[in-house]
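> task: produce atomic coordinates for the following.
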Amino acid sequence: MTQTRSVAATRVAEPAQRLLASLLVLVTALGLAGMARGEETIIKSHGYSFYGDLTYPADFDHFAYVNPEAPKGGEISFAALGTFDSMNPYAVKGRAGRLATMMYESLLTESADTYDEGYGLLAESVEYDEGKNWVIFHMRPEAKFSDGTPVTAHDVKFSHELLLEQGLPSYRAGVSKRMKSVEVIDDHTIKFTFVEGISRRSLIDQVGGVPVWSKKWYEETGARLDESRLETSPGSGPYMIESVNVNRRIVYKRNPDYWGWKLPINKGRFNFDRIRVEYFGDDTVAFEAFKAGDYTFRVESDSKKWASNYNFPKITDGQVIRTELPDGTPPTATGIVFNLRRDVMKDKRLREAVALAYNFEWTNESLQYGLFKQRTSFSENTPIMATGAPEGAELDFLKSLGDLVPPEMLTEPARMPHTSSPERLSDRRNLRSAMKLLDEAGWPVGSDGKRRNAKGELLKLNFLFDKSNEGTLSGVMENFVANLEAMGITATLEKVDSAQYTLRERENDYDLIFDFYRPFLGTGTGLAQMYGTPADGGDSLFNPAGLASPLIDRIIDASLQATSVEEERATLMALDRALRHEFIMIPVWYKPNYWVAYYDQYEHPDPLPPFDLGYLDFWWFDQAKAEALRAAGALR
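You can find the predicted model right below:
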């Protein structure tokens, strides 16, 4: 299930929310068995993938990237910025604490070295017809919640219906129209039947990925999924809450009675006894706390800090490790997002003019120490990134969409960001181009240097910004706004606290916002939730631009109907091209590696899997190193 968005320049996805990505390559099929039931082919397996291939066989011992002998114990801690007032991440109201989903499991789970494959977690096997009209999950009878009660098919059905009744509106709208029925066959067997005449994509994997909650707890407490609350239902996962101190700290502890420790999918994972989240008002304070030893693991996103501030004594003494680790996921599609719901933002000429105020080259050299690359695509550095003019299968597909496709999309190269001079913040060539575009859009400049329309109304733009992101990011955006003002635009960078930011973001109360879209490597109904027009005429929390494009909708629909990897790749390449043509955001920067610093008491597999840093998942604690750090006074 998709979670509420959070804003960061580059933020590592948490295990329950991570985005798995890989090359669109099929692997050797292992562990699947088909058998005929009359004329119908029934597939039984230990997991599920849409094309029927799984990397790991039914009798696999552990995921290839873990250390199955990793010791259990110790603590890992990291910082979170801003505030929280809830431990319910499934509600629109409130700001949920970090890792608030980690107590809950689903029928299927993912690995960090494969794409679009699910392996049995609460379910020991999955059974479905070849046409994917229905699926039956056979659950593990030993599974139980942290309060000792069993996890049953009744809990699965309850959780599914609770999401449809009280979940996020965009989720309800997307899932309810695809589900025909949910049937509990017995305490540990559940069947989902899907609506006829729709794509078979994101059906089995969607229901297999729904978090499972305790029906008993919800019925006894009367709690609702759509309410902000600190109380949590018992989960079935390896961690449970130890303590919550609002706006200060959250501590999770490993459940010694966790039912699934011996499962192959869990070997070498969930190794820390405690996971501690320390909250700070801004990153400057958080960084000083890291140096002091108040928390022990830091994923850095601020280029200035990474380039110049990691020279304190604990680094030089070897007590803190500073390193770059490879990141195989496509970079998050981060940037300055236009709110297309606002009339002023509907004119593409105005958006293009505003974009010219962003100078990546000067920003990267002057403020970011030349450490970043400019992002161009929603699937950067992947086989489905659109490059050049369309050709082959992609061109044929775009032509099949008829008049929905602008003629220039068929002949011109995919849209690329503008270039700027690295020598000065204000690129005069770009400034002149922006001025001309604004004039053409009906916003001429007056004698006072301000731009107004024919009604005499000022061209005002409000840029909403979370002030917990102070630092280099704030400086970059201040310079961007300064360039807007030089164009005659009345622009305001409104810095608000995290609680206000979350509320304003959800109410779409902004003209510009520094936000992100999730990149994609495969198709699924989540694409419609992020990039598509809401079916109910409402809005999606995962679409900050408010994009509503018939072309994008058609491309997503076509991708869901793809029957081969090649066909799917062509539609997704077209989607990347079309999204860039729609121009919903100003792309900023990305880095190919994780910037990581941590106290020298942790170990990790080498090599790491391509699609997750996994420091809360498959890293482990070295007791002897930890004792040496404490003896030296490096940790508090």
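
> from here on, just use CA atoms for contacts and neighbour counts.
Fine.

> wait, is Val156 part of a helix?
Yes: the assignment for Val156 (DSSP: H, G, I helix; E, B strand; the rest coil) places it in a helix.

> three-state assignment of the residue in the chain sticking out farthest from the centre?
Most distant from the centre of the chain: Ser447, at 46.2 Å, with distances by CA atoms, centre = their mean. Applying three-state DSSP to Ser447 yields a three-state assignment of coil.

> mind listing what it touches?
Contacts for Ser447 (CA atoms under 8 Å, 6 or more residues apart in numbering) come out as none.

> equivalent analysis for the one 3 residues further on, please.
Applying CA under 8 Å, 6+ apart, we find Lys450 in contact with 458-459, 488-490.

> swap in Thr490?
The contact partners of Thr490, by CA under 8 Å, 6+ apart, come to 450-451, 458-461, 484.

> quick one: Trp362 and Gln374 touch, right?
No: the pair formed by Trp362 and Gln374 falls short of the contact definition of CA atoms under 8 Å, at 11.8 Å.

> ok, and the closest non-adjacent residue to Gly34?
Ile43 (4.5 Å; CA to CA, 6 or more residues apart in numbering).

> Phe520 now?
Using CA to CA, 6+ apart and skipping the chain neighbours, the partner closest in space to Phe520 is Ser379 (5.9 Å).

> just checking, what packs against the longest helix seen in the chain?
Ranked by residue count under DSSP state H, the longest helix found in the chain is helix 565-582. Taking 3 or more CA pairs under 8 Å, 6 or more residues apart in numbering; DSSP states H and E as the contact definition, the neighbouring helices and strands of helix 565-582 are helix 392-400, helix 407-411, helix 550-560.

> same thing but at 10 Å, please
With contacts defined as 3 or more CA pairs under 10 Å, 6 or more residues apart in numbering; DSSP states H and E, helix 565-582 has these neighbours: helix 392-400, helix 407-411, helix 526-531, helix 550-560, strand 585-587.

> buried deepest among these, which one?
Between the helices and strands packed on helix 565-582, the one whose residues have the most neighbours on average, counting mean count of other CA atoms under 10 Å, is strand 585-587 (a mean of 25).

> following that strand, which helix or strand shows up next?
Downstream of strand 585-587, the next assigned helix or strand under DSSP states H and E is strand 589-590.

> from the contact counts, what lies against the helix or strand just after that following strand?
Toward the C-terminal end, the helix or strand that comes next after strand 589-590 (DSSP H and E) is strand 593-599. Applying 3+ CA pairs under 10 Å, 6+ apart, one finds that strand 593-599 contacts strand 75-81, helix 283-292, strand 297-300, helix 303-308, helix 313-316, strand 320-326, helix 623-631.

> next up, for comparison:
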Amino acid sequence: MRAGFFNMLFGMALAVATAYAAAAESADSGSDPGYGIAMYGSPALPPDFVSLPYANPDAPKGGTLRLGDVGGFDSLNPFTLKGRAPWYLSSLTVETLLGRSIDEPFTLYGLLAESVRTGPNRHWVEFTLNPKARFSDGNPVTVEDVIWSFKTLAKSHPLYAGAWAKVATAEKTGPRTVRFTFNTEDRELPLILGLRPVLEKAQWQGKDFGASTLMPPVGSGPYVVDDFEPGRFITFRKNPDWWGKDLPFNRGRFNFAKIRVDYFGDASAMFEAFKAGEIDIYREGNPVKWANSYGFPAARSGEVVLDTIPHHRPSGIAGLVFNTRKPIFKDWRVRQALIDAFNFEFINETVNGGAEPRITSYFSNSTLGMRPGPATGKVRALLEPFKDSLLPGALSGYGLPKSDGSERNRRNLRRAVKLLAEAGWTVQGGVLKNAAGQPFAFDVLLPQGAASIEAAVNIYIQALKRLGIQARITTVDSAQYVERTNSYDFDMTWYIRALSMSPGNEQMLYWGHEGVTEPGTRNWMGMNSPAAEAMIHTLLTSKDHDEFVAATRAMDRVLTTGRYVIPFWYSDVSRIAHSRHLKYPSHLPIWGDWPGFLPDVWWYED
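Reported below is the predicted structural model:
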């Protein structure tokens, strides 16, 4: 992703890339081809590994897995901003050059590519395709398909554009070999390109790739689209001729003969379908409901099994995001005041029975999260050059407000009133207004079916009334929600970003300045922070793991003290209710059940 702080690099991209690549080539021809690649160090698995450690290579094959989802779909192209595609479409039907092990922080193993090698400082990466790799129509996967896919994806979605902007050249260096040379120092780029989807170029000749379409993509993955009805269901059928079924990376994975996804208007309807035996798995996000609503007959008889699966992922961020493009939320004091007004302890007790911990920073629950108190050591050194632009707390220390658990939340509301007054907002006739007499009013955009979130927001809105703030909830269907958030057409909305133990280029998509105006990024808050972008650059170029950790912790401080989101709660376990016929291995990956665990390594047993 293009780092705004280093925009000057892109003005000289071709000149720098040419000199850089030539120097690297003359100094060293690069590493030997490898079966895998890790962000730091070497892959944990040996070259002759049998299967991934969290997969059962002897898992039975066959059976149907019935899943549910809320909302619907109107497109079968998941690689464009237009339309909404089924959640599982890409992961089940399309493959990448390398595949990710979710039992390691960031390690990839051969998939479409049988080997990978890099330049001496990862200034270039070269992939050699597996000669057996085939698309579902039987055509071989070629270097031309790879290059076309990467270029086309970059034009169609900002998710792919940032990394591609750092590619100076893409060239065929052998019958099955492709090399990408970079114009920017970024040690993650070889891994990022290894995870790009590869599509069949021939399928899209004469067609508009960026358009919404109900034509399924031709991929090389284990499944093909079998049948569908937009908004109601889609079924995936295992490809009996799947080329990759015997790869070590795939042994014990994708075991079902058919996967069907049915769509429901809201989570309540989907839960009732699960209780009735119409779908096989239900993820429960509410601990109170998990404790109190799973005594239905199938659960009592053992036909439904209740499992909790732990994980060691960062908490990520989930909460209400301020759209700072709106004048009402530009002042950090206003945002802090609204954070103070959010009575987490009372809301958590009401909605979750107090069972869930609060998100304290974007990378909390992990070694990458910011530490309590003032910034010290490498973290402070990284932030010092930006001290004049950092918001209060970034260097001195910051923590979210706590209440006594009562509904009144008086101490925090008094602090909120003071901050709002400093920002020019005072109560006039019971209504909070600015000097121009404009009332403090905004909408909270929520997707349909988010019952627990809506319950929390309703409590919050009642608290805001005590400050003279007029807030209201607007709920829209999933299609409208995607359209409005892609175009940043909201005041405040529900926001969730799952963050990993290996943050990289995607961070620029989340927090980069281009998202202030460019539609379709994940920068919903509209932040523009040179400090955050500099931290991203550091974590992308660090060769030392300690420096990587320090850069992430520093970035976490910038994000958290930016007061862009009112943090909610997170779960350190996943709660999954499922049919007793569905099994999974006893070895759980460090990432827990997401991503790459369900349905990837599950199987059906009578």
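
> returning to that earlier point: Trp362 and Gln374 of structure 1: which is more packed in?
Taking neighbours as other CA atoms under 10 Å, Trp362 of structure 1 and Gln374 compare with Trp362 leading, 19 against 14.

> trace that one over to structure 2, please.
Alignment note (TM-score structural alignment): Trp362 of structure 1 maps to Phe346 of structure 2.

> surely its match meets Ala463?
No: counting by CA atoms under 10 Å, Phe346 of structure 2 does not reach Ala463; the two are 11.1 Å apart.

> find residues that contact each of these two.
407-409 (CA atoms under 10 Å, 6 or more residues apart in numbering).

> quick one, which of those are buried?
A residue is treated as buried here by neighbour count (16 or more other CA atoms under 10 Å); on that basis the buried members of these are Asn409.

> ok, the shared contacts of Phe346 and Ala463 of structure 2 vs Phe322 of structure 2, which is closest?
Nearest to Phe322 of structure 2 out of the shared contacts of Phe346 and Ala463 of structure 2 is Asn409 (CA to CA; 21.6 Å).

> what sits against that closest one?
By CA under 10 Å, 6+ apart, the residues touching Asn409 of structure 2 are 340-346, 402-403, 463.

> between those residues, which is closest to Val558 of structure 2?
Within the contacts of Asn409 of structure 2, the smallest distance to Val558 of structure 2 is 18.7 Å, found for Asp340 (CA to CA).

> for the stretch 101-250 of structure 1, just list every one of the helices.
If you assign secondary structure with DSSP state H, counting those that start in this stretch, the helices in the stretch 101-250 of structure 1 sit at 153-166, 169-176, 204-208, 215-221.

> what is the aligned counterpart of Ala578 of structure 1 in structure 2?
Under the alignment (TM-score structural alignment), Ala578 of structure 1 pairs with Val558 of structure 2.

> that match and Asn528 touch, don't they?
No: in terms of CA under 10 Å, Val558 of structure 2 does not count as a neighbour of Asn528; the distance is 11.1 Å.

> and the two? Which one has more around it.
Applying other CA under 10 Å to Val558 of structure 2 and Asn528 shows that Val558 carries more neighbours, namely 25 against 17.

> any idea how far that one is from Ala436 of structure 2?
To Ala436 of structure 2, Val558 of structure 2 is 32 Å away according to CA to CA, to the nearest Å.

> and what of Phe233 of structure 2?
Using CA to CA, which is the criterion applied here, Phe233 of structure 2 is 52 Å from Ala436 of structure 2.

> of the two, which one has the most company?
With other CA under 10 Å as the criterion, Phe233 of structure 2 and Ala436 differ in neighbour count, and Phe233 comes out ahead with 19 against 8.

> ok, now which ones touch that one?
With contacts taken as CA under 10 Å, 6+ apart, Phe233 of structure 2 has the following neighbours: 67-69, 72-73, 86, 227, 260-264.

> ditto for Ala24 of structure 2
18, 30, 119-124.

> quick check: closest non-adjacent residue to the counterpart of Ala353 of structure 1 in structure 2.
Residue mapping for Ala353 of structure 1 onto structure 2 gives Ala337, with TM-score structural alignment as the criterion. Sequence neighbours aside, Ala416 is the residue nearest to Ala337 of structure 2 in space, at 4.1 Å (criterion: CA to CA, 6+ apart).

> one more: Leu446 of structure 2?
Here the nearest residue to Leu446 of structure 2 in space, its sequence neighbours aside, is Thr475; by CA to CA, 6+ apart that works out to 4.8 Å.

> pull the number of nearby residues for whatever residue of structure 1 lines up with that neighbour.
Under the alignment (TM-score structural alignment), Thr475 of structure 2 pairs with Lys495 in structure 1. Around Lys495 of structure 1 sit 17 other residues, with neighbours defined as other CA under 10 Å.

> what of Ala19 of structure 2?
Burial of Ala19 of structure 2 is recorded as 12 neighbouring residues (other CA under 10 Å).

> quick one: the residue nearest to the spatial centre of structure 2 from Gly316 of structure 2, how far?
If you average the C-alpha coordinates of structure 2 and look for the closest C-alpha using CA atoms, centre = their mean, you land on Ala498, 4.6 Å from that point. Relative to Gly316 of structure 2, Ala498 of structure 2 is positioned 5 Å away (criterion: CA to CA).

> any common contacting residues for those two?
Among the neighbours of Ala498 of structure 2, those also in contact with Gly316 (CA under 10 Å, 6+ apart) are 362-363.

> could you find the closest non-adjacent residue to Ala298 of structure 2?
Nearest non-adjacent residue to Ala298 of structure 2, counting by CA to CA, 6+ apart: Val304, 5.5 Å away.

> Tyr48 of structure 1 too?
In this structure, Tyr48 of structure 1 finds its nearest non-sequential neighbour in Gly118, 5.1 Å apart by CA to CA, 6+ apart.

> please pull up the equivalent of that neighbour in structure 2.
The criterion is TM-score structural alignment: under it, Gly118 of structure 1 has Leu108 as its aligned partner in structure 2.

> can you check Glu324 of structure 1 too?
Taking TM-score structural alignment for the superposition, Glu324 of structure 1 sits opposite Thr308 in structure 2.
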